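Pasted the sequence and its predicted model underneath.
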Amino acid sequence: MKQTTIYLPEEIEASLQELAKKRGNSISELIEEVIDDYLIKTSQKLPNSMGMGASGRSNLSSKAEQLLLTED
């Protein structure tokens, strides 16, 4: 494991100390857990259906009425 230094506002550090005491963990363990959860969450792939209905038009909301009334 590699040691890393981070700078936190005093109120966040105090909250971490309180939480660590309640859970019986160290602050380092809490920070590691949060970072790990974040990395897992942000690296998850989006479903294949994402973007499937993309129209390619960037102005749909401003021209909704006009577009609904036009015939193709």
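Nice, thanks for sending it over.

Please make it C-alpha for all contacts and neighbour counts, starting now.
OK.

Touching the strand or helix carrying Ser15 from outside, list them.
Element membership for Ser15 (DSSP states H and E) is helix 10-23. Identification of contacts with helix 10-23 by CA atoms under 8 Å, 6 or more residues apart in numbering yields Ser26, Ile27, Leu30.

and the comparison structure, right after this:
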Amino acid sequence: MQTKTVSLQDTLNQNLEQLAQQTGRSIDELIQEALELYLAQQAKPMPRSMGIGASGMKNLARRTEELLWTED
């Protein structure tokens, strides 16, 4: 295992210390778990279908009824 040094904002550090005390876990343990969860989430690829139906219309959601019921 390697050691890393990070700088935390005061509030984040206080919240981390408080959570460690409440849960009886070490700060190292909490940081390791948080990083593992974050990295696992980032590694998930976007579905290939994302953006496939992009219309380019910025107001599409507001105009659904109007657009659905217009005749060509």
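Structure received. Since this is a predicted model, take the numbers as computed values, not measurements.

After superposition, what is the TM-score?
TM-score of the superposed chains, computed with TM-score structural alignment, normalised by the length of structure 1, equals 0.70; 63 aligned residues with a CA RMSD of 2.0 Å.

about what we covered before: the helix holding Ser15 of structure 1 vs structure 2, average offset?
Once superposed with structure 2, the aligned residues differ from helix 10-23 of structure 1 by a mean of 1.0 Å; criterion: mean CA distance after the TM-score superposition for structure 1.

what does the helix or strand just after that helix contact?
Under the assignment DSSP H and E, the closest C-terminal helix or strand after helix 10-23 of structure 1 is helix 27-43. With CA under 8 Å, 6+ apart as the test, helix 27-43 of structure 1 has contacts from Leu16, Gln17, Ala20.

want to throw the residues you listed into a markdown table with distance to Asp36 of structure 1 and neighbour count?
Shown next, in a markdown table, are the contacts of helix 27-43 of structure 1 (distance: CA to CA, whole Å; neighbours: other CA atoms under 10 Å):
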| residue | distance to Asp36 of structure 1 | neighbour count |
| --- | --- | --- |
| Leu16 | 16 | 18 |
| Gln17 | 19 | 15 |
| Ala20 | 17 | 17 |
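
Now flag whichever of those residues is closest to Leu68 of structure 1.
Leu16 (53.1 Å; CA to CA).

And that closest one, how far from Gly24 of structure 1?
Using CA to CA, to the nearest Å, Leu16 of structure 1 is found at 12 Å from Gly24 of structure 1.
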